[in-house]
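A.B. asks: I'd like to go over a predicted model; first the sequence, then the structure.
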Amino acid sequence: MLKIGCHLSASKGYLAMGKQAAEIGANTFQFFTRNPRGGAVKAFDPEDIAAYRTFAEEHGFFPILAHAPYTLNACAAKENLRTFAHETMADDLNRLSYIPGSMYNFHPGSHVQQGAEVGIQYICEMLNEILKPDQPTTVLLETMAGKGSEVGRSFEEIRAILDGVEQQQVMGVCLDTCHVFDAGYDIVNRLDDVLEEFDRVIGLNRLKAIHLNDSMNPFGSHKDRHQKIGQGTIGLEAMERIINHPILRDLPFYLETPNDVSGYAKEIALLKGLYHEEV
């Protein structure tokens, strides 16, 4: 079974997102934990969470993926921004503890001319202060396209962060197809080679989720502009190979394409049609 979802609005709560996902043929979903361009967050609603957990169990949902706001920059040059990142992630993980098995994805951040080594040190310090050995949420580092001073533009930078985290058992990686293609990893023509490199540098056991996005930009552009599935420079044939690859096919895929809900429904149906069910 293809584990497929898309990015939904959390404004109406978990149960509403679950119902919307089911209506468009999804069996998981992703959402922002709070205002993606700010930090405002909805009041905690344990009844909504309990209702969602019942709904998810009844409908066979796979683990959901919470996405940290873009404003969370763990390696910012300004201390107040790093403090905001720390407080935001700690609060997000506390909320997600009420949905065991969920995952939490975040962009490593931008070092802002401090250098990647300094940025990685700050990220590791934050994670080591927040993460607990018994937390029920897996924290995912997202692979980045490499624009500006982004940290996480290479598998080596992702590995360096992982190496600096004490609670290894709660860490993983989310591979974004648009980002790695823009970063110079040729998933169109050399998917096997890219996965071999990922395994050598990071370890495939760390790969927990896929952001499935086409790209508006050419290979190796180090930009970050997502495109609808099959309408970008990655293309539909490569997407079909990705969702059916023996290493990737059982992972959850989350769409972040420039779509409304009806557009996501069409993409989910398209991808389900391309997925080869095992006999």
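C.D. replies: Now that the structure is in, tell me what you want to look at.
A.B. asks: from here on, just use CA atoms for contacts and neighbour counts.
C.D. replies: Will do.
A.B. asks: from the contact counts, what lies against the host helix or strand of Lys19?
C.D. replies: If you go by DSSP states H and E, Lys19 is part of helix 14-23. In this structure, helix 14-23 packs against helix 46-58, with contacts taken as 3 or more CA pairs under 8 Å, 6 or more residues apart in numbering; DSSP states H and E.
A.B. asks: tell me which residues of the helix it packs on come out buried.
C.D. replies: 49, 52-53, 55-56 (16 or more other CA atoms under 10 Å).
A.B. asks: show me what that helix is in contact with.
C.D. replies: Outside helix 46-58, the residues that touch it by CA atoms under 8 Å, 6 or more residues apart in numbering are 13-15, 18, 62, 98-99.
A.B. asks: check stretch 182-202 too.
C.D. replies: Against stretch 182-202 from outside (CA under 8 Å, 6+ apart): 144-146, 153-156, 158-159, 177, 180-181, 204, 215, 217-224, 234, 238, 242.
A.B. asks: for comparison:
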Amino acid sequence: MTPFYIGSHLSVSKGFAAAAKDAVSIGANTFQFFTRNPRGSRAKALDEKDIAACAALMNEHTFGPLLAHAPYTLNAASKDEQTREFARMTMKDDLVRLEQLPCALYNFHPGSHVGQGAKQGIEWIASMLNEVIDPAQRTTVLLETMAGKGTEVGRSFEELRAIIDKVEHSEKLGVCLDTCHVHDAGYDIISDLDGVLAEFDHVIGLSRLRAVHLNDSLNPCGAKKDRHAKIGEGQIGTEALVRVINHPSLCHLPFFLETPNELPGYASEIALLRGRRAEEEPAG
């Protein structure tokens, strides 16, 4: 049977081993974490013993790949040169540090062009990726699908493809599909999931899809607002999200909840989704 890797966003402020224990406590077998303060720039020093303890827990509980998330302050599409330089330095440092961790996926929001146009924003994003990606790195860098609010780049599959086409070592690039974001961007994953995935495959290629952010949305399809909701409490709804986790083109991927929850809420959502997973092996 296809393994069902599902987890939530967890804090690693007390260490990676503590986060792995939290994941196990809520029924998860993976988790997402910020590489540093999501609104700042400092990165906590890594502890080799902590990383080894995390790896041991992951092995014991048959974890899927972890997902590292870049800070929100990273904006490689900005018209401000200092902001772009901060993005370059931060991502380069993150990618070096991630080589020490038991994970192989690094997700980031492509950025906002803030008025100079998506075409120029795409050029700057690709330029940064060409500078920071090392062809020898283990980590795959994921472009996240965006909702299209403001001047976000990545609101369409075509914009993500345009970035990928300009990156020299594009074999190190993939995509993280966010269900709230694509819904808010206007892709009808509720009544035409097959059609959306066929379009993704035509424009980008399903082989580049490496992770899914599983979120409900407070907004109707096409609202371009990006407001996450708990599973079943938004406009997408439980049934549509169950179809996502069971879709043959998606079911092998790791799923990460970014719903507005604490640990007990995540535990409830994970239990609900495990109960609706078509190929989930029975406990015991």
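C.D. replies: Sure, I can see it. Note that the coordinates shown come from a computational prediction; the quantities given were computed from them, not determined experimentally.
A.B. asks: picking up where we left off before, of the contacts of helix 46-58 of structure 1, buried ones?
C.D. replies: 14-15, 18, 62, 99.
A.B. asks: just the strands in the stretch 101-250 of structure 1 please.
C.D. replies: 103-106, 138-142, 171-176, 207-212, 214-215, 226-227 (DSSP state E, counting those that start in this stretch).
A.B. asks: just name the most buried of the ones you listed.
C.D. replies: strand 214-215 (a mean of 28; mean count of other CA atoms under 10 Å).
A.B. asks: residue range for it in structure 2?
C.D. replies: Strand 214-215 of structure 1 corresponds to residues 216-217 in structure 2, going by TM-score structural alignment.
A.B. asks: that stretch vs structure 1, mean deviation?
C.D. replies: Comparison of stretch 216-217 of structure 2 with structure 1 after fitting gives an average deviation of 0.1 Å (mean CA distance after the TM-score superposition for structure 1).
A.B. asks: report the distance from that stretch to the chain centre.
C.D. replies: 15 Å (CA atoms, centre = their mean, to the nearest Å).
A.B. asks: and if you look at stretch 44-52 of structure 1?
C.D. replies: Distance, centroid of stretch 44-52 of structure 1 to centroid of chain: 23 Å (CA atoms, centre = their mean).
A.B. asks: out of the strands of the stretch 101-250 of structure 1, nearest to Phe84 of structure 1?
C.D. replies: strand 103-106 (13.9 Å; CA to CA).
A.B. asks: the closest one vs structure 2, mean deviation?
C.D. replies: Mean for strand 103-106 of structure 1 is 0.2 Å (mean CA distance after the TM-score superposition for structure 1).
A.B. asks: where in structure 2 does that strand align, residue-wise?
C.D. replies: Using TM-score structural alignment, strand 103-106 of structure 1 pairs with 105-108 in structure 2.
A.B. asks: which residue in structure 2 lines up with Ala269 of structure 1?
C.D. replies: Using TM-score structural alignment, Ala269 of structure 1 pairs with Ala271 in structure 2.
A.B. asks: which strand or helix spans its match?
C.D. replies: helix 263-276.
A.B. asks: now what about that helix, what contacts it?
C.D. replies: Under CA under 8 Å, 6+ apart, the answer for helix 263-276 of structure 2 is 6-8, 22, 25-28, 231, 242, 257, 259, 280.
A.B. asks: kindly recompute the last result at 6 Å.
C.D. replies: Ile26 (CA atoms under 6 Å, 6 or more residues apart in numbering).
A.B. asks: average gap between it and structure 1?
C.D. replies: Relative to structure 1, helix 263-276 of structure 2 is 0.4 Å off (mean CA distance after the TM-score superposition for structure 1).
A.B. asks: ok, average deviation of the lengthiest helix in structure 1 from structure 2?
C.D. replies: For structure 1, the helix that runs over the most residues, judged by DSSP state H, is helix 79-96. Compared with structure 2 after fitting, helix 79-96 of structure 1 has a mean deviation of 0.7 Å; criterion: mean CA distance after the TM-score superposition for structure 1.
A.B. asks: angle of that helix against strand 138-142?
C.D. replies: Inter-element angle recorded for helix 79-96 of structure 1 and strand 138-142: 140 degrees (by axes from the mean of the first three to the mean of the last three CA atoms, to 10 degrees).
A.B. asks: may I see the buried residues of helix 79-96 of structure 1?
C.D. replies: 81-82, 84-86, 88-90, 92-93, 95-96.
A.B. asks: can you put those residues in CSV and add distance to Asn35 of structure 1?
C.D. replies: As requested, the buried residues of helix 79-96 of structure 1 are exported to CSV (distance: CA to CA, whole Å):
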residue, distance to Asn35 of structure 1
Leu81, 16
Arg82, 17
Phe84, 14
Ala85, 13
His86, 16
Thr88, 11
Met89, 13
Ala90, 16
Asp92, 12
Leu93, 16
Arg95, 15
Leu96, 16
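A.B. asks: I appreciate the help and will end here.
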